[in-house]
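Student: coordinates for the following, if possible.
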Amino acid sequence: MVESTSTRCLLLLVLVGAAAEAASGIADGLLPNGNFEQGPDASQLNGTRVTGQHAIPSWEISGLVEYIQSGQNQQDGMVLAQLTGLSRRAYYSVTFSAARTCAQAEQLNVSVGPESGELPIQTVYTSSGWDSYSYAFRARHTTAWLTVHNAGVEEDPACGPLVDAFAIKTLSPPHHDKGNMLKNGDFEDGPYIAPDNPWGLLVPPMDEDDVSPLPGWMIMSDTKSVRYVDAAHHKVPHGSYAVELVAGSECALLQEARTVAGRTYRLSFSVGDADNGCAQPLAVRASAAYSSQVRGELEFAAIADVTRVVFQSANHYMKPDGTLCGPVVDDVSLVAVHKPAARRLFK
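Tutor: This is a model prediction of the structure:
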């Protein structure tokens, strides 16, 4: 969890950043000094500027770098990188927290080795101003540079995001569970959520060929995200994790399944309220009564050999503090319906 009043944050500005050495192994959780609580000595700081190449433990820097603490300001864009030990061909998710400092369109470029993606951070989903983001990749080698880059193209050179709390988690390859044509239908495989993170993780929009932090699922939008939440801080219909649709009709959670045209299928899912203070109209109407969570079913005949299962909130919802929220989706399954053949009568 990132607290804007006390947590130290690191901004690296212009040119290139690098890491001191590769980790000998990867365990789920914070990267070495991922929260930057181990900072430079006073002798290696000129105001907020870091003057030593290895001044920040577990990180190596070059160019203009600032170490930002509560109440301090930063300048220009940033590059932040760490060399990380990986298992070749394994799937990973990287998570971190970020806060905008100006009301301008901002995004962060995240890359691991040759893989890269852009995370829009213009929309703020928490009242604290800090949001946690996730990014996923498949390792091509046993080490790779993890880099987070702010291009620094804001109109105001004093603007730029603060970043903190970098963590990593090994993901299971996307696979079908028994009796379900969908992969990861219960969302139990997903990015790392720290135990003290009360607001969950944003899963940003991605291209169809990207590796997803939610194995098996895609998020389609221009700039909006869905939120991955845990049962420790939210009401989750099934298991330990679920997805909250926080962006209304501007974002869709979807997965493609192989089907046979003309065959009948049944889609089942749980949907409800995360019990996080979202607007009352979010309650789901079922059996002439309102319930915080319901089980839905949809039977349909496929019209193609690939069918898209899409979840999208029809409306925008807000908490009393003005932050976005929405319905929680969980425990999604798709099965073929085997109907008995029609009987023909002959005289």
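Student: C-alpha only now, for contacts and for neighbours.
Tutor: Will do.
Student: tell me how far residue 173 lies from residue 148.
Tutor: Distance, residue 173 to residue 148, using Cα to Cα, to the nearest Å: 24 Å.
Student: next, the structure of the following sequence, for comparison with the previous one:
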Amino acid sequence: MKITAVFIAGVFLALASADILQNPDFELPPSNWRANSTTPFFPLDGNGTLPGWTFEGAVEYATAGPNLELTRDGHAIVLGQDGQINQTFTANGDQMQYLLTFTLARRIQNCTSNASLVVSAPDSSAQFSLTQRYGNEPWEVYGHQLGSWGDGESINLVIQSQVVDTDPNSTCWPVVDALSLITVRSLNQDHGNLLRNGGFEAGPSFLNFSNKGVLLDSEPSLTESALQQWTITGTVKYINAKNYFIPEGNSAIEIVSGTSAGVQTVVQLLTEGSNYNLEFMLGDANDSCPGDFTVGVTAGSSIQNFTIHSNGTGSAQKYLLTFTGAGPSPTPISFQSYTTTQREDGVLCGPVIDGVVLHASSGHRANLHSASLTVLLLIALLN
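Tutor: Below you'll find the predicted structure:
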């Protein structure tokens, strides 16, 4: 019996592209701004320009200080009523995915959030809440896939505020800072893994000055997720080896938004009746997050729960789930948290997933081979 070839596809490699956006950290000030200005919030109007960007509505150039904490004590942009900034860039070369990382804060720290940030590009749009639950700083780092372009296409990136209620005087307007835009392209698949991006190495860039990872919100589409080839439920944190414990490689995910949050992918054309092994690492990120983590793992029609106890000091174990291929239909592979965990300071945290590998069971192939030899030997003896 010959094992059907499994869907062959590319994995993705992130290529740093720091020069895609002009003035991504807003450290080049407006043309009419003065460095000795004592105003922490400088309104932008028609009398000045912002290098690399155009703007509309109520937009302010902000300087870090007692009234506003920023990631590097530098400058940022506040988007007020109908405020938006735009930048157009050219997608050169082959078709690639464009992944954006940015920081998001609030102009007024101690108010109830009733505004959000909307990031859009041709054929894509995403909304980000100002509710901060995953860190103890007044800002968060987010990742988002803008889209896929190439061949000299002109792309307009729009970042704007959106009011949730009708009282603009009480709105906590969004503060945007430190954008990083990278491209990712496809490479040949690892021959030892039937999944794409099973090690979570392909995703948005990590900001050098941040040690808190990158938040990825819910995204039901494999082709539109910033975590390449994985859909997201709830919120997960994309973490790196520089600042966290990573079981394998440089990157992993931490499921931070509690029960029902997680990630899922699909694999095509598994052979019906054949056995497959799903291997993965389950652990904690060394971010002071103790507790019992329970993760539900689904592979086709097989579902199994795995529980580890975390001391919050960085550790991981390898697990195995064996299941049977169901034929030509796409086979879902998912990891879902069944627990909600908080640190002593109230920050939400959770289990780390890494090193997800899917391959045909070697025992199954050996049994098939032995059975075939036995049949051939019997035929020879009968003849």
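Student: what's the TM-score here?
Tutor: Comparison of the two superposed chains (TM-score structural alignment, normalised by the length of structure 1) gives a TM-score of 0.81, and 316 aligned residues with a Cα RMSD of 3.1 Å.
Student: out of residue 173 and residue 148 of structure 1, which sits in the busier spot?
Tutor: residue 148 (24 against 17; other Cα atoms under 10 Å).
Student: the more buried one - that's part of a strand, no?
Tutor: Yes. The assignment for residue 148 of structure 1 (DSSP: H, G, I helix; E, B strand; the rest coil) places it in a strand.
Student: counterpart of it in structure 2?
Tutor: Counting by TM-score structural alignment, residue 148 of structure 1 corresponds to residue 159 in structure 2.
Student: for that match, list the residues it contacts.
Tutor: 84, 85, 86, 117, 118, 119, 120 (Cα atoms under 8 Å, 6 or more residues apart in numbering).
Student: not counting sequence-adjacent ones, nearest residue to it?
Tutor: residue 119 (4.7 Å; Cα to Cα, 6 or more residues apart in numbering).
Student: my guess is that neighbour contacts residue 125. True?
Tutor: Yes. Using Cα atoms under 8 Å, residue 119 of structure 2 makes contact with residue 125 at a distance of 5.7 Å.
Student: what about those two, which has more around it?
Tutor: A count of neighbours by other Cα under 10 Å puts residue 119 above the other of residue 119 of structure 2 and residue 125, at 19 against 15.
Student: now do the SS call for that one.
Tutor: strand.
Student: circling back: between the contacts of residue 159 of structure 2, which is nearest residue 101 of structure 2?
Tutor: Nearest to residue 101 of structure 2, judged by Cα to Cα, of the contacts of residue 159 of structure 2 is residue 119 at 11.1 Å.
Student: any idea what the closest one aligns with in structure 1?
Tutor: Aligned by TM-score structural alignment, residue 119 of structure 2 pairs with residue 110 of structure 1.
Student: do the same with residue 54 of structure 2
Tutor: In structure 1, the residue matched to residue 54 of structure 2 (TM-score structural alignment) is residue 60.
Student: give me the number of residues near that match?
Tutor: By other Cα under 10 Å, 20 other residues sit near residue 60 of structure 1.
Student: can you give me the helices in the stretch 201-350 of structure 2?
Tutor: Ranges of helices within the stretch 201-350 of structure 2: none, based on DSSP state H, counting those that start in this stretch.
Student: average distance between the longest strand along structure 2 and structure 1?
Tutor: If you go by DSSP state E, structure 2 has its longest strand at strand 174-187. Superposing on structure 1 and averaging over aligned pairs (mean Cα distance after the TM-score superposition for structure 1), strand 174-187 of structure 2 comes out at 1.7 Å.
Student: and stretch 206-221 of structure 2, which stretch of structure 1?
Tutor: Mapping stretch 206-221 of structure 2 onto structure 1 (TM-score structural alignment) gives residues 193-208.
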